[in-house]
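Student: this one's structure only:
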């Protein structure tokens, strides 16, 4: 039996499962964060905070830390209290954004079942985990029972072959997939495999799995080696992919960066759950070393975790970035959720590595948000206009 079906069958204590079948799977890890915690706590309180004793629950304070409002601080204090009472693993000292903290602390493994009140828990699919996004209200049942009820989705396999051009990153591949097959993969599980992934870093795998939920996939994951493709198969030669960019109002509105070269930008945002890992920071520092960004451009950099921030210091990346004019934020989500740390005005045009470019996502609804790779963002920040990295 193929990996996806076999993993679900095992978690449901069944011999086999098929697409369209309603099943109940045992959950190995439950995820949450302060961005959805208010709704979660409100719903969970109605059932008097019952929790299955074997549940492992990991929660991060990453969307609004340090608290930008009294309301956010009050929520954080409520999370402290509930976490102590219910034996939740709360990360409340700026350890980083949920998906990076999980990668560092969650002991992720192929086939494990994860549910979380966040739209990008599939980032854990980089490790072969099967991670499903739930609403805050939907998460309460797994918290109480330890199980998650779902309808087995159709699955497609995307085979990524060959190697990237030197100016292209995994984030460009993810954008390419969204643009080419966004409507095809909506509502399905996506398995990723191929020779590209055999040599890709874990950061590249995380970048892929992190962004595919923007097409509405049920989950996305990297197939363990030797596992066979399942469902319909799409073939991608990554060696022909160019630097890509998504334009408003959706991450699936994708085109080549070359089409927008020269467009003026005022803000550049790099980091967070999508591109805040050490290799992203190294690329950014290599672009900016010994150079200055224009005074009219604001470059905001957010390490995905405190471990990455520490490594940036150890490697000497932090002073390089600061000397260029970049602002380095505390580890976490950064500006992406639109709560603080760099909100956009109606006049702003931002090129970012964040995960969504819908109007109003990071401040004003009139601001323009463009999604690109860390390399493209860094090059564009340096020149003050959208720039295509050279091969």
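Tutor: The structure has been received and is ready for your questions. All values derive from a computational prediction rather than experimental measurement.

Student: rest of the way, CA atoms for contacts and neighbours
Tutor: OK.

Student: which residues does residue 378 contact?
Tutor: 268, 270, 284, 287-288 (CA atoms under 8 Å, 6 or more residues apart in numbering).

Student: just curious, which of the residues you listed is nearest to residue 192?
Tutor: residue 270 (24.9 Å; CA to CA).

Student: so the closest one touches residue 377, yeah?
Tutor: Yes - contact criterion CA atoms under 8 Å: residue 270 and residue 377 qualify, at 7.0 Å.

Student: Overlap of the contact sets of the two?
Tutor: 352-353.

Student: Need the contacts of residue 378 in JSON lines (columns: secondary structure).
Tutor: Listed next are the contacts of residue 378 as JSON lines, based on DSSP: H, G, I helix; E, B strand; the rest coil:
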{"residue": "268", "secondary structure": "strand"}
{"residue": "270", "secondary structure": "strand"}
{"residue": "284", "secondary structure": "helix"}
{"residue": "287", "secondary structure": "helix"}
{"residue": "288", "secondary structure": "helix"}
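
Student: Check it against this one:
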């Protein structure tokens, strides 16, 4: 008698099927999945409220809607302040959870203050909600207009994306950070991630912190990934399409004009910079701040460089203060911003002008992202950014 081994459903298929209320799903299926948490912020908020005013329904459950004011806080213009007041009124009227007192950037607040669990479904009006994939959440980015029906129904209509599983093994070299892994993946296999759900697995994840996992999941949408998540221990990851030995990765950098234009830092060594930016949703956690402080402890910021540091949250700032990191960073010549996005979206303080060359830990380097479209932006790890800040060059 021939015995056939039963194929175990992948973590991704299992929880997508569960959310859709069906026994199984297939790639390309039209499904309607239950959303456990909906997200938005002041960056996409104006379009969200504009779309909201065109319908008359109520938010399905305000307790499951988390909003932040993080792109421009405190308000740099009267228009931003006016919107923030309307956003607050919307949240109060609909019973939504709003953080608008400088608590921090959306994705960090979700990690610190929301209840997250493996397989939960998140939908948000931001391109980097997949940051929550570090905790096994399946988080999908929507436009503000697409989020409105989710807010009224608690459900998301979508086509099931194909799953691409990446296996990471080996140990990182001493100067290499999780951000370098993310950059490497974009440069090497980014073309295979577009419109895919990306599952991350492998022995490396037994040694990575939650912050490190957040850094990797945060950046993969820049390759067009629909979502990215770490497959929880004990769950079935599925066939591994790409295996990566991280011990072979060196410090990486994305050169203008797009995040997938990735090269080893060594290839661009000597490129002069005059602005350095670190922090925000991509690299604003405590371990990132410690790495920056370690570099600044040895050298001060270069006299021709403006170095802007943005903690991801109030909790991170508090820990920095307690450990003396804040004082060290300031005394060595850098500027610490209020918790939030910082200059990244180009809406707040620290924007670039024509001729500026910036190295940043932010998530986009397309022309005009942080101000002038005549400025150049390089994306790198917190260590590479801090090292450039003290040397005046990559």
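Tutor: It's in. In this text, all values refer to a predicted model and were calculated from it rather than measured experimentally.

Student: sorry, back to before: quick one: which of the contacts of residue 378 of the first structure has the most company?
Tutor: Greatest neighbour count in the contacts of residue 378 of the first structure, by other CA atoms under 10 Å, goes to residue 270: 30 neighbours.

Student: if we can go back for a sec, I'd like the contacts of residue 378 of the first structure written out as a markdown table, with distance to residue 253 of the first structure added.
Tutor: Below are those laid out as a markdown table (distance: CA to CA, whole Å):
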| residue | distance to residue 253 of the first structure |
| --- | --- |
| 268 | 19 |
| 270 | 20 |
| 284 | 25 |
| 287 | 27 |
| 288 | 29 |
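
Student: closest to residue 178 of the first structure among those?
Tutor: Comparing these against residue 178 of the first structure with CA to CA places residue 270 closest, at 19.9 Å.

Student: need the strands for the stretch 51-200 of the first structure, in chain order.
Tutor: Under the criterion DSSP state E, counting those that start in this stretch, the stretch 51-200 of the first structure contains strands at 57-60, 89-91, 113-116, 130-133, 147-151, 155-161, 189-193.

Student: mean per-residue distance, the last one to the second structure?
Tutor: The one in question is strand 189-193 of the first structure. Mean deviation of strand 189-193 of the first structure relative to the second structure after superposition (mean CA distance after the TM-score superposition for the first structure): 0.3 Å.

Student: can you check the first one too?
Tutor: Strand 57-60 of the first structure differs from its equivalent in the second structure by a mean of 0.3 Å after superposition (mean CA distance after the TM-score superposition for the first structure).

Student: Could you tell me how far the equivalent of residue 75 of the first structure over in the second structure is located from residue 46 of the second structure?
Tutor: If you follow residue 75 of the first structure across to the second structure using TM-score structural alignment, you land on residue 83. Remark: distance between residue 83 of the second structure and residue 46 of the second structure (CA to CA, to the nearest Å) = 7 Å.

Student: now swap in residue 152 of the second structure and tell me
Tutor: Going from residue 152 of the second structure to residue 46 of the second structure by CA to CA gives 18 Å.

Student: ok, which stretches of the stretch 51-200 of the second structure are helices?
Tutor: Remark: helices assigned in the stretch 51-200 of the second structure by DSSP state H, counting those that start in this stretch are 78-94, 106-113, 144-153, 178-189.

Student: Any buried residues in the longest one, and which?
Tutor: The reference is to helix 78-94 of the second structure. Residues 80, 83-84, 87-88, 91, 94 are the ones in helix 78-94 of the second structure that count as buried (16 or more other CA atoms under 10 Å).

Student: The second one now?
Tutor: Using 16+ other CA under 10 Å as the test for burial, helix 106-113 of the second structure gives 106-111.

Student: just those now: which is nearest residue 177 of the second structure?
Tutor: Comparing those against residue 177 of the second structure with CA to CA picks out residue 108 as the nearest, at 18.8 Å.

Student: Please pull up the equivalent of that closest one in the first structure.
Tutor: So, by TM-score structural alignment, residue 108 of the second structure is matched to residue 100.

Student: Let me see the contact set for its match.
Tutor: Residue 100 of the first structure touches 273, 304-305, counting by CA under 8 Å, 6+ apart.
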